[in-house]
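Visitor: Test case, fold it:
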Amino acid sequence: MIIKPILVLLLQAALALTAQQAYGQQPLRFAVDNRHSDPIPPYSWYNQCKKVHQGFNNALYKKIAADLSLEAKFIEAGLAENTIDMLNQSTALLMENKADFALAPPSFIQQRNQLTAGEKPVTATSPVLILAASQAEITEVKQLEKLNGVGVNSADAVKILKLQNVNINVNKVGSIKEAVMHLARGEQDYWLTDKFIAQYLINDLGLQSKVRISKLKVGTSIGLHIMTNQQPVNQERLQQIDQLLASYHQNGYIEYLKFRVMQSWLANKDCANSAD
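Guide: Below is the predicted model of the structure:
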């Protein structure tokens, strides 16, 4: 009789569907920076007071998971010394299948062919040079060697300019607000930071007459994409996430989120010091 084989096939199909549905309800695992790594506002930091990860990345991950009716699970990456190392640590979790998604530049695909990037960048980082109002315009980066710089993640600034054969001396301070205020008071000459951070602080603190953004190009804009590994379910999820991100850009949610987390950072930065 052929009834028994048909029943077996139906049972196998039902079990496969049940397994697929169960797997589809698994939490989305997002890679986040190590709690002991330096904070990178507005993107990522660890709130030592509340014992939670915060920032643009974290808030976006929660939004994506909620809109897919799934739970967001955060997988902490290894300790990192600078921003590039943080990206390396996060994407390593994807390659080891310990996490499903992370934010990183598409250049990481060239280095790791096991990864796939989302269709369009979620946001972009654009390095700019902030000058004290009294400081003459900088026409070439080599001039910075004779000036006094300030920074929060000073290792990143040093590395960016060292690639251009420029060796700088940067005074490291505890927060981005402290960095820009050093310029406003004329205590330092320049600060290499992200364009969004610079514009937000200048406007929020009313420093338009105290500091300015230099016209000198110090680096290229780098797009941050959602990255995933080659797991089939993650490849499918990536298509869904791309659609969500397109809607977020269209309705202005991405820009709103960046401003919101900057406000949160400035209000709670004392809780984002290096871990105890």
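
Visitor: drop to CA atoms for contacts and neighbour counts, all remaining ones
Guide: Will do.

Visitor: Just to be sure, Gln243 is in a strand?
Guide: No. Looking at Gln243 with DSSP: H, G, I helix; E, B strand; the rest coil, it is helix, so not inside a strand.

Visitor: Could you check how many residues crowd around it?
Guide: Gln243 has 13 neighbours, counted by other CA atoms under 10 Å.

Visitor: another one to check against the first:
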Amino acid sequence: MRKTLKLIALSLLLSTHSLIVSAEQMVVGISAFQEALPPILWQDCKGSNQGYAALLYRQLSKSMNMELAGHIITAEKEQQLDATSAALENGDFNIIATANTEFLNKQLTYASEPFIKSSLAIYSKKVLPPTSKPWLALNDMEGYWVVSLPSMAPAVRIELQKKVGPDTEINMQFNYNEAILALDSGEIDYVVTRRLLGNALIEHLGITQTIQVTDLALPIGSVYLGVAKNSQLIHRLDDINTFLKDFRSSGMNRVMMNASMNRWLRNREENCNPSAQ
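Guide: As a prediction, this is how the structure comes out:
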């Protein structure tokens, strides 16, 4: 029987409305096909945006003394690239997050510091043998493969298939929280996800002492902020890089991810049924 590895995809989303960008505004471009997926982002019972991405964008815009807003790029999936390019040309937004730095690189200049740094890890109850190729251990175990952005899913699928071989079926699903719970209960042997997400979840669940964490070296891209070349924001690129570097080196990325995870898991108990996995 072939083993099944499951992908769990998360994406970034902000509260949005259409506007013309001014020099004092940071307006995030968002595909209409992106979904609010906690703990990256979700809406609470009051309709307020919560989550890691929302907090990070708010802190970034505040540090630069700019207003924050969003612009939804509405188009059929096949026309998303053209619609995004047209919105950039029209000045509807001036910044966008993507894992693909080839994305509209004629219209965007990318920050050198990642918005979300790619760092994947294997979570297991078993102590994996020390090796330079930790993914080899996955061949003999059942578990879930987790990725935090849909745009990364194709890259993950390709790299994973190379490592584990063509006989392993790779499926996608949307519940990393249940994946960690299944690991803790012994239903599965491992979970692979971003270290930032996985660490926040096992800390919230109080299982850091029973779960082993092993770094997984795979060439999967980080998420970067692209700034519109035709906007005034392009002149603040150094400020964006400085903020992102200080944000990560100070450990605030871990603090905010943990806070977002805790708030989301608490909000899931509320009757209004906020976005949840």
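
Visitor: can you list contacts of whatever helix or strand Asp239 of structure 2 lives in?
Guide: Per DSSP states H and E, Asp239 of structure 2 falls inside helix 237-249. Residues from elsewhere that reach helix 237-249 of structure 2 (CA atoms under 8 Å, 6 or more residues apart in numbering): 60, 63-64, 111-115, 227, 253.

Visitor: in that helix, what's buried?
Guide: Buried residues in helix 237-249 of structure 2, counted by 16 or more other CA atoms under 10 Å: 237, 239-241, 243-244, 247-248.

Visitor: picking that back up, any idea which of the contacts of helix 237-249 of structure 2 has the most stuff around it?
Guide: The contacts of helix 237-249 of structure 2, ranked by neighbours (other CA under 10 Å): first place Val227, 28 neighbours.

Visitor: circling back to that earlier point, average gap between the next helix or strand after the helix holding Asp239 of structure 2 and structure 1?
Guide: As assigned by DSSP H and E, the chain's next helix or strand after helix 237-249 of structure 2 is helix 252-267. Taken over the aligned residues, the distance from helix 252-267 of structure 2 to structure 1 averages 2.7 Å (mean CA distance after the TM-score superposition for structure 1).

Visitor: for helix 252-267 of structure 2, packing partners?
Guide: For helix 252-267 of structure 2, the packing partners by 3 or more CA pairs under 8 Å, 6 or more residues apart in numbering; DSSP states H and E come out as helix 52-63, helix 195-205.

Visitor: any idea which of those helices is most buried?
Guide: Neighbour counts (mean count of other CA atoms under 10 Å) averaged over each of these peak at helix 195-205, with a mean of 20.

Visitor: can you redo the helices and strands packed on helix 252-267 of structure 2 as CSV with distance to Val164 of structure 2?
Guide: Output for these, formatted as CSV (distance: least, CA to CA, whole Å):
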stretch, distance to Val164 of structure 2
helix 52-63, 32
helix 195-205, 21
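
Visitor: Leu5 of structure 2: which of those helices is closest?
Guide: helix 195-205 (16.8 Å; CA to CA).

Visitor: Give me the next element, helix or strand, following the closest one.
Guide: Using DSSP H and E, the helix or strand that directly follows helix 195-205 of structure 2 along the chain is strand 212-216.

Visitor: and that following strand, what other elements does it pack with?
Guide: strand 120-124.

Visitor: ok, now how distant is Ile207 of structure 2 from Glu24 of structure 2?
Guide: Distance, Ile207 of structure 2 to Glu24 of structure 2, using CA to CA, to the nearest Å: 44 Å.
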